[in-house]
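> Any chance you can model this:
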Amino acid sequence: MAKKPLLEFTDRGIYCAKGKFYIDPWKPVDDAVITHAHADHAYMGHKHYLAHHLSREVLLYRLGEINLRTVEYGETVMKNGVSVSLYPAGHVIGSAQIRVEHKGEVWVVSGDYKVENDGISTPFEPVKCHHFISECTFGMPVYQWKPQVQTFNEINNWWRGNLHNGVATVLVGYSLGKAQRILQNLDLFNGKVYTHGVIENTNEALLRNGVLLNPTARITPESSKEEVRKGIILAPPSSVGTPWMRKFQPYSFGYCSGWMAIRGAKRRRAADRGFVLSDHADWDGLISAIDATGCESVYLTHGYTATFSRYLNEIGFDAHEVHTLYGDEEEEEAPSQPPPEGEELNSLKKVSPSGGDLEGAGVL
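Sure, this is the predicted structure:
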């Protein structure tokens, strides 16, 4: 009789029967371990929550008064004889990979992650394991990120050009993760950063949690339009095309997302400029992260799961697709017309993966 796996994929979420807990469940459960506070991973209705302490105030802001326990990275919690610990995922502030161990068997659930140090999130740390449950939002070789310093140079030059041309600058990014990354990496050469209320509420929650952020000013009905237009305006995707944004006309509107790497994505979002900036790993980052775990098998939860699992199997991994409800966070919504799969498959690199400087790191 086959041994029952330590983690299972159920219609409620990823389940540990021995520990009697779920990881990022999307239906109400008694005991939930949460990788991060994005809406597709942190749902309302659970009796008990466990998350990293830097997610605390954002989870309370988003979910209300929940029964929440928080821990530090590397701290171990025992659940019915199963060891649970959290390690940095590098996705957003407070994001974590969940390491689960029982009788020497180790599984890691990545949640969402990126391997580039963004200067605000705790950098990704590979964790040795037997089984790795990974996202692959950008699991196609067309997705190759430039170093973020290049992207921010483009953003700063665009902002300077807008000032020279007498138009306001509106930069759009998701309120948790992208907005703080932008805020901490902008060259604040021309004064204030002004924020939409949703972003400012998120910033205030992070500040209550002890996170240090550059100063911002909330845009209110009393805000001077002339003064706001002299700075840079950070807005969430939900504000695009609304009267709130139109009141700053004339403006130039930029959109920050990994989907900006696709031809036509900027046009579909009606943006003047598209900046390729994602809080998810690109093609090379996914491969290096998976390789660095030393895992025997990998399970892909969301993204280009069919293409990416096929490629991983071709280069020697034991890869599987699984069905989950992850991947619907506002900023990284998949394009309505993804690139032709056949075209992108032609550029798949038939080489063995290399962990690079990730190789050998992490814990078992």
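> CA atoms for contacts and neighbours, from now on please.
Fine.
> What segments of the stretch 201-350 of the chain are strands?
217-218, 232-235, 251-256, 273-275, 297-303, 319-321 (DSSP state E, counting those that start in this stretch).
> Relative to Ile199, tell me which of the ones you listed wins on proximity.
The closest of those to Ile199 is strand 232-235. By CA to CA, the value is 7.0 Å.
> Against which helices or strands is the closest one packed?
Counting contacts by 3 or more CA pairs under 8 Å, 6 or more residues apart in numbering; DSSP states H and E, strand 232-235 is packed against strand 168-172, strand 193-195.
> To Leu300, which of those strands lies closest?
strand 168-172 (28.8 Å).
> contacts for the closest one?
Residues external to strand 168-172 that are found in contact with it (CA atoms under 8 Å, 6 or more residues apart in numbering): 159, 162-163, 179, 229-237, 248-256.
> follow-up on the earlier one: His130: which of the strands of the stretch 201-350 of the chain is closest?
strand 297-303 (6.8 Å).
> to the chain's geometric centre, what's the distance from that closest one?
Mean-position distance between strand 297-303 and its chain equals 16 Å (CA atoms, centre = their mean, to the nearest Å).
> Then stretch 16-33?
Counting by CA atoms, centre = their mean, stretch 16-33 comes out at 21 Å from the chain centroid.
> Over to stretch 85-99?
Worked out by CA atoms, centre = their mean, stretch 85-99 lies 10 Å from the chain centre.
> Quick check: end-to-end length of that stretch?
5 Å (CA to CA, to the nearest Å).
> one more, for comparison:
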Amino acid sequence: MHHKNLLEINDCGIYCPQADVYIDPWKPVNKALITHAHGDHSRWGNKFYLAHRQSEAVMRLRLGADINLQTVAYGEQIIINGVRISYHPAGHITGSAQIRLEYGGQVWVASGDYKTEQDKTCTPFEPVRCHTFITESTFGLPIYSWRPEAEIFAEMNAWWRSNRELGFSTLVCGYSLGKAQRIIANADPEIGPILLHGAVHNVTEALRQDGLQLPPTRRLTSDTPKELIRGSLVVAPPSALNTPWMRKLQPVRTAMASGWMNLRGAKRRRAVDRGFVLSDHADWQGLNEAIRQTGAQQVLVTHGYTAAFSRWLQSQGYDAREVQTLYTGELGELQEVDEGASEAE
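The predicted structure follows:
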């Protein structure tokens, strides 16, 4: 018996006709299932939202306290018009989920964004068995291979300690939702105080509200005493780089934490002293391993290196193809820098 596809892509997003719901729609719809709270996946204007409970406070912060939002735990099942829907850990950021849909003997999983490396700020990625897997490919080329985060954070803390001894404050820029909290969670509070740019502070407080455990931090304001700033670690979004806001940090050493620091020239272009290769997305090996563990035969590639990655999957025997979506993956981080102070106080 021939089934219509359980999910299809139309001009609003990833659509499930049987349940009449969308996954991470980019235009306003009636019912939106949200994988995680990043702006390219969780947009304003939907009539109803379903998300993981650890996304609640941050989604209300970004989209408005009054959005019509229902939340679920990982593994909890919701049935809409016969379609069984459940959320499973994606390991991307706090509250991020892969969404599993089952109907008429078909199982589809939409990954949203994911990473396979364990990280203190989120429930570890769990492979979900399915017939069709919709995957991202933000870093879907063999040149992307991440070092263990423990090594990266050991380097970052050593650099902060040495800056402090030399009388500098240390500014590390990372996306204000996800990357920033990972930096905070792994910073060594014995070295000195951890201060947050307003945009990072607001998101961090929302995530604490949803249960995220982090070392103590303070919001950096115009009243923060100079002697507290000197030698401190300051966490800010990339958009704060080279803006007047940075004056109060002088003398300062600067760094950017991003998967894109892997590319030669990216660090130099962004005029920072250090680049730490740290991504909230799976690297080449992580993507391949995750896809293998789903057991899926059909793979749809939504964003990143879609053409190259889907060709590679075809060569490995998968029924793979790229689909056009409006998700940006970690490119959002680069745009945030280039557009200047989009998230400044």
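> just the strands of the stretch 201-350 of the first structure: most buried one?
Comparing the strands of the stretch 201-350 of the first structure by mean neighbour count (mean count of other CA atoms under 10 Å), strand 232-235 comes out on top with a mean of 26.
> related to what we said a few turns ago, make TSV from the strands of the stretch 201-350 of the first structure and add distance to Gly342 of the first structure to it.
Listed next are the strands of the stretch 201-350 of the first structure as TSV, based on distance: least, CA to CA, whole Å:
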stretch	distance to Gly342 of the first structure
strand 217-218	46
strand 232-235	36
strand 251-256	27
strand 273-275	25
strand 297-303	16
strand 319-321	19
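> Tell me which of those sits nearest to Asn203 of the first structure.
Of all the strands of the stretch 201-350 of the first structure, it is strand 217-218 that lies closest to Asn203 of the first structure, at 10.3 Å by CA to CA.
> average distance between the closest one and the second structure?
When the second structure is superposed, strand 217-218 of the first structure averages 0.3 Å from its matched positions, counting by mean CA distance after the TM-score superposition for the first structure.
> Now do that strand: which range of the second structure does it align onto?
Aligned using TM-score structural alignment, strand 217-218 of the first structure spans residues 218-219 in the second structure.
> contacts for that stretch?
Pro193, Ile194, Leu195, Leu196, His197, Gly198, His201.
> if we take those, which one ends up nearest to Arg60 of the second structure?
His201 (15.1 Å).
> Would you agree the closest one falls within a helix?
Yes - applying DSSP: H, G, I helix; E, B strand; the rest coil, one finds His201 of the second structure inside a helix.
> Asp31 of the first structure matches what in the second structure?
So, by TM-score structural alignment, Asp31 of the first structure is matched to Lys31.
> Please tell me how far its match sits from Asn46 of the second structure.
Distance from Lys31 of the second structure to Asn46 of the second structure, by CA to CA: 7 Å.
> Check Ile23 of the second structure too.
11 Å.
> Looking at these two, which has the bigger crowd around it?
Ile23 (24 against 20; other CA atoms under 10 Å).
> how near is the more buried one to Arg60 of the second structure?
When CA to CA is the yardstick, Ile23 of the second structure and Arg60 of the second structure sit 18 Å from each other.
> Equivalent analysis for Phe276 of the second structure, please.
From Phe276 of the second structure over to Arg60 of the second structure (counting by CA to CA), the distance is 31 Å.
> Ile85 of the second structure too?
For Ile85 of the second structure, the distance to Arg60 of the second structure - CA to CA - is 23 Å.
> next one: Arg147 of the second structure
34 Å.
> Ok, Trp108 of the second structure next?
28 Å.
> Looking at those two, which has the bigger crowd around it?
A count of neighbours by other CA under 10 Å puts Trp108 above the other of Trp108 of the second structure and Arg60, at 24 against 16.
> What helix or strand is that one located in?
strand 106-110 (DSSP states H and E).
> so what does that strand touch, helix or strand wise?
Using 3+ CA pairs under 8 Å, 6+ apart as the test, strand 106-110 of the second structure ends up in contact with strand 97-103, strand 132-137.
> For the second structure, identify the residue most remote from the centre.
Using CA atoms, centre = their mean, the residue of the second structure lying farthest from its centre is Met1. It sits 38.8 Å away.
> residues contacting that one?
Applying CA under 8 Å, 6+ apart, no residues contact Met1 of the second structure.
> Enumerate every residue touching the aligned residue in the first structure for Gly82 of the second structure.
Under the alignment (TM-score structural alignment), Gly82 of the second structure maps onto Gly81 of the first structure. For Gly81 of the first structure, the contact set (CA under 8 Å, 6+ apart) comprises Lys18, Gly19, His102.
> who's in contact with the first one?
Spelled out, it's Lys18 of the first structure. Leu6, Asn80, Gly81, Val82.
> Spatially nearest residue to the second one, not counting backbone neighbours?
This means Asn80 of the first structure. Of all residues not flanking Asn80 of the first structure in the chain, Gly19 sits nearest, at 4.9 Å (CA to CA, 6 or more residues apart in numbering).
> Is my assumption valid that the one you found occupies a position in a helix?
No - counting by three-state DSSP, Gly19 of the first structure falls outside a helix, being coil.
> Now the helix or strand harbouring Leu50 of the second structure on the first structure. Mean distance?
In this assignment (DSSP H and E), Leu50 of the second structure forms part of strand 48-52. Once the two models are superposed, strand 48-52 of the second structure sits on average 0.3 Å from its counterpart in the first structure (mean CA distance after the TM-score superposition for the first structure).
> Stretch 167-176 of the second structure spans what distance, first to last residue?
26 Å.
> Distance from the chain centre to the match of strand 217-218 of the first structure, please.
Distance, centroid of stretch 218-219 of the second structure to centroid of chain: 23 Å (CA atoms, centre = their mean).
> ok so, going back, which ones among the contacts of Lys18 of the first structure lie within strands?
Val82 (DSSP state E).
> Now the buried members of the contacts of Lys18 of the first structure.
Leu6, Val82 (16 or more other CA atoms under 10 Å).
> Can you tell me which of the contacts of Lys18 of the first structure is nearest Arg269 of the first structure?
Of those, the one sitting nearest to Arg269 of the first structure (CA to CA) turns out to be Leu6, at 42.3 Å.
> Roughly how far does Ala90 of the second structure sit from Leu101 of the second structure?
Distance from Ala90 of the second structure to Leu101 of the second structure, by CA to CA: 15 Å.
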